[in-house]
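1. Here is my input; please provide its structure:
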Amino acid sequence: MTDLYIGLMSGTSVDCIDAVLAEFSEVDGELRCHTRAALGHPISNEMREAILALCAPGPSELDRAGQLDRRLGEEFAAATLAVLQKAGVKPSAVKAIGSHGQTVRHRPPGSVSTPFSLQLGDPNTIAALTGITTVADFRRRDMALGGQGAPLMPAFHNAVFRTGRDRAVVNIGGMANITELAADGQVRGYDTGPGNALLDYWVKLHLGQPYDADGAWAASGAPHPTLLNRLMGDPFFAAPAPKSTGREAFNPSWLERASAGLEVPPADVQATLAEVTAASIANGVREFARGGELLVCGGGARNNDLMERLRRRLPTWSVTATNEYGIDADWVEGAGFAWLARQTMLGLHGNCPAVTGADKETVLGGIYPA
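-> Model (predicted):
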């Protein structure tokens, strides 16, 4: 028996909506995940700016958030219908949609007196426009149980990438997070810090490009020692897990404060930011095990410069994209939210308390029937 689920994800980079049609089956008690179709549904520049504007306090937030919630719901629905058309699959064949939504504010425990996390992309609208039951709001149940509400992918990584050897999975999106899959069965994971978000910001500011293709601009520069030390001195990097982060902490203002008083060529700043991403990931990997397999997914897996920086810092590790292990690096998170929808519909837990710090395992998300 196989079941079809759709996963929808828009990450910190706010570059597009990932839509993945995933097929799940169990063979001899082992879960198999196959991506039947996937695509990146574009987000307009106007909508992207509206999303980014809500990532920091500002005027008329409630009105802007309410309207953007509906508009994003419509875009998530359009992404769903587009991936179904690509696959030649009818909506009635899909069990459910798992929609992460678009995070506009994430305040984990320790950052504010009352932690919360807010994602936009109205699941009522998605269900109404697609005719498919939608599961959404995955983070807040974990947070209600004392957890960080993130990262959510380690439980999925454990389900589909576990092996008998020490293996780590790192997702490099706007932020980066790591899952540690120990040979003895233990699972650990946390956000390591910035991924692509500041790299994208800096290359757009100076070259007018949406991202640094293949990391070519970063590769043309050299990390600035003083700036690198200042950035890596942020307390988040030394903080113990569980921990999660976002644009609230790692943003242009953070970079401006660290670079105050320094004269650094723009290409060297880009190289320094790339080194921060690689160093913070590598530090977590080295603390986990002396060697093993590092599987990389997210947009960072297509950044050749970033992959080489990881290999230089992790000479005893095999560093490869998840493509070689059955799921295209671009679609792992989308497939993960399809899996989370499946877990919810089956009444199974979707969080990993060892990762988030929640009091217990729990079913995540709310179900919005078609």
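2. from here on, contacts and neighbour counts on C-alpha atoms
-> Noted.
3. Can you tell me how far the closest residue to N251 other than its chain neighbours is from Q270?
-> Nearest residue to N251, sequence neighbours excluded (Cα to Cα, 6 or more residues apart in numbering): L198, at 6.7 Å. Noted for L198: a distance of 9 Å to Q270, by Cα to Cα, to the nearest Å.
4. got it, and L227?
-> For L227 relative to Q270 (Cα to Cα), the value is 11 Å.
5. repeat for V319
-> Noted for V319: a distance of 22 Å to Q270, by Cα to Cα.
6. max-length helix in the chain?
-> helix 61-87 (DSSP state H).
7. Show me which positions of the helix or strand following that helix end up buried.
-> Sequence order places strand 96-107 as the next helix or strand after helix 61-87, per DSSP states H and E. Residues of strand 96-107 classed as buried by neighbour count (16 or more other Cα atoms under 10 Å): A96, I97, G98, S99, H100, G101, Q102, T103, V104, R105, H106, R107.
8. Any chance of TSV for the residues you listed, columns distance to E180?
-> Shown next, in TSV, are the buried residues of strand 96-107 (distance: Cα to Cα, whole Å):
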residue	distance to E180
A96	29
I97	27
G98	24
S99	25
H100	22
G101	25
Q102	26
T103	24
V104	27
R105	26
H106	23
R107	24
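9. rewinding a little: which of L198 and Q270 has more neighbours?
-> Q270 (29 against 24; other Cα atoms under 10 Å).
10. Could you check how far the residue nearest to L84 when sequence neighbours are not counted is from L231?
-> Leaving out its chain neighbours, the residue that sits closest to L84 by Cα to Cα, 6+ apart is K90, at 6.6 Å. K90 sits 49 Å away from L231, taking Cα to Cα as the criterion.
11. Who has more neighbours out of the two?
-> Neighbours were counted for K90 and for L231 using other Cα under 10 Å; L231 has more, 20 against 10.
12. Test my guess that the more buried one contacts A274.
-> No. The pair L231 / A274 is not scored as a contact, 11.5 Å apart, by Cα atoms under 8 Å.
13. here's the other one to compare against:
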Amino acid sequence: MRELTIGLMSGTSLDGVDGVLVAFSDGALQVLQHATQAFSLEAKAELLALNSPGGNELHRAALAANALVGVYADVVQQLLERSGCSAADIQAIGAHGQTVRHRPQEFDGTGYTLQLNNPALLAERTDITVVADFRSRDVAAGGQGAPLVPAFHRQVFGRAGEAIAVLNIGGISNLSLLGEQILGFDCGPGNALMDYWCQQHTGQAYDADGAWAASGTVQPALLAALLAEPYLGKAPPKSTGRDLFNPAWLAAKLQGFAALAPIDVQATLTELTASAIATCMDSYGKNSKLLIVCGGGALNGYLMQRLQAALPAVQVQSSAAHGLPPLQVEAAAFAWLARQALLLQPGNLASVTGARGNRVLGAIYPA
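-> The predicted structure is shown next:
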């Protein structure tokens, strides 16, 4: 029997919402439709601001969550119209929400992870069952709450008897190592710092195809200072976000490098992302001869070139070559996680997150 599920993802890049309509049949999945909607400049600015302490946060966060659900509902409507499906045809929507704080195991030993969302409102707006709040149960079980995609990566990209690495480059980069044992963790910055620096100095939201960075020169001293960040040398399980890799972090690292041209800083930030990923592969993914890349970073041609140069013994390929275009993978993962929740099946991997065991993830808001 074919089951239809929608996955919605708005990641740390803060560029907007990706949605997919996924069909599950006999354990296999197929993306039937993909829709995307960019955030308005005002929405993006507010979501970015809520990553840091500020005035009247609770009120602003609640309204930002409502506005986010408005975008989610629009994307769901696009998927239904394009597919010819009705709300009654859809088993569930997996809605990740927008991460604004991610501090597992900190402060009191448990810590927290916070995704802005209003799944009750989304269920009302769409008349479809919504599954949300995927990360909290893993954190409650002593885990990092991230990354959650390795189990899904195993499902769609895994090959029996073969070690394969899957890399998602959003605002943060996270790596899944698929083999006899599955590992997964956040490598470090993905697009977040590159996007910020590009916007500040060119007015563009991102460095299209990495062309600006490709015209600059990597600065070894600055690169060494960036790579000295303790997180990058920490052993997994580990996860991170804009709580660490943010403009304040970059400003502190740039002290003493004020004379550098912005274009050279961009080249160095791109090299930082590639180098951090390559170090993780060298340390934990030596058996992998294939690196499948998804997320917005897979569309950055210069970054992909730098990854290939840093990993000469590994074949670096876009996920598009393996059946799923880069901007569909994470949204499809949350469609899969929603289905797992409805089936009362685990969505995490304790070997990845460090949780005390595998857990059913997500809270269910019936239609």
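14. What range does the longest helix of structure 1 cover in structure 2?
-> Residues 57-83 of structure 2 are matched to helix 61-87 of structure 1 when aligned by TM-score structural alignment.
15. ok, average deviation of that stretch from structure 1?
-> For stretch 57-83 of structure 2, the mean deviation from structure 1 after alignment is 1.4 Å (mean Cα distance after the TM-score superposition for structure 1).
16. Show me how far that stretch is from its chain's centre.
-> 18 Å (Cα atoms, centre = their mean, to the nearest Å).
17. Next, the buried residues of it.
-> So, applying 16+ other Cα under 10 Å, buried residues of stretch 57-83 of structure 2: 61, 64-80.
18. Same question for stretch 189-207 of structure 1.
-> 189-203.
19. Which residue numbers in structure 2 does it align to?
-> With TM-score structural alignment applied, stretch 189-207 of structure 1 matches the range 184-202 in structure 2.
20. Between the two ends of the matching stretch, how far is it?
-> First-to-last distance for stretch 184-202 of structure 2 - Cα to Cα - comes to 34 Å.
21. again with stretch 88-108 of structure 2
-> 43 Å.
22. Ok, stretch 319-328 of structure 1 next?
-> 15 Å.
23. tell me how far it is from the chain's mean position?
-> 16 Å.
24. So which bit of structure 2 is it matched to?
-> With TM-score structural alignment as the criterion, stretch 319-328 of structure 1 aligns to 316-325.
25. Can you give me the buried ones in that stretch?
-> V316, Q317, S318, S319, A320, L324, P325.
26. ok, how many other residues are close to the counterpart of P154 of structure 1 in structure 2?
-> Aligning on TM-score structural alignment places P154 of structure 1 opposite P150 in structure 2. For P150 of structure 2, the neighbour count with other Cα under 10 Å is 30.
27. isn't P150 of structure 2 right next to Q181, touching?
-> No. P150 of structure 2 lies out of contact with Q181 (Cα under 8 Å); the separation is 11.2 Å.
28. The stretch 101-250 of structure 2: helices as residue ranges?
-> Under the criterion DSSP state H, counting those that start in this stretch, helices of the stretch 101-250 of structure 2 are mapped to 119-126, 136-140, 150-157, 192-202, 211-214, 220-227, 230-233, 247-253.
29. among these, which is the most enclosed?
-> Highest mean neighbour count of the helices of the stretch 101-250 of structure 2: helix 136-140, a mean of 23 (counted as mean count of other Cα atoms under 10 Å).
30. residues in structure 1 matched by it, start to end?
-> Counting by TM-score structural alignment, helix 136-140 of structure 2 sits on residues 140-144 of structure 1.
31. My guess is the residue nearest to L84 of structure 1 contacts A82. True?
-> No. Between K90 of structure 1 and A82 there is no contact under Cα under 8 Å: 11.1 Å.
32. What does H224 of structure 1 correspond to in structure 2?
-> Per TM-score structural alignment, H224 of structure 1 is aligned with Q219.
33. Chain neighbours aside, what residue packs nearest to its match?
-> T268 (5.9 Å).
34. I'd like to know how far the residue mapped onto that neighbour from structure 1 sits from P235 of structure 1.
-> In structure 1, T268 of structure 2 lines up with T272, judged by TM-score structural alignment. Distance of T272 of structure 1 to P235 of structure 1, given as Cα to Cα: 18 Å.
35. before we move on, the earlier item: the match of H224 of structure 1: neighbour count?
-> 17.
36. So it sits against P262, correct?
-> No. Counting by Cα under 8 Å, Q219 of structure 2 sits too far from P262 to count as a contact (11.2 Å).
37. tell me the contacts of A252 of structure 2?
-> For A252 of structure 2, the contact set (Cα atoms under 8 Å, 6 or more residues apart in numbering) is empty.
38. How about R286 of structure 1?
-> L314.
39. Surely it forms part of a strand?
-> No. Assessed by DSSP: H, G, I helix; E, B strand; the rest coil, R286 of structure 1 does not belong to a strand; its assignment is helix.
40. returning to that earlier point: just give the nearest non-adjacent residue to the match of P154 of structure 1, would you?
-> S176 (5.2 Å).
41. Equivalent analysis for I132 of structure 1, please.
-> A370 (5.0 Å).
42. Look up how far I327 of structure 1 lies from the one you found.
-> 29 Å.
43. what residues are up against the closest residue to W339 of structure 1 other than its chain neighbours?
-> Computed as Cα to Cα, 6+ apart, the closest residue to W339 of structure 1 that is not its neighbour in sequence is F156, at 7.0 Å. Counting by Cα under 8 Å, 6+ apart, F156 of structure 1 touches G336, W339, L340.
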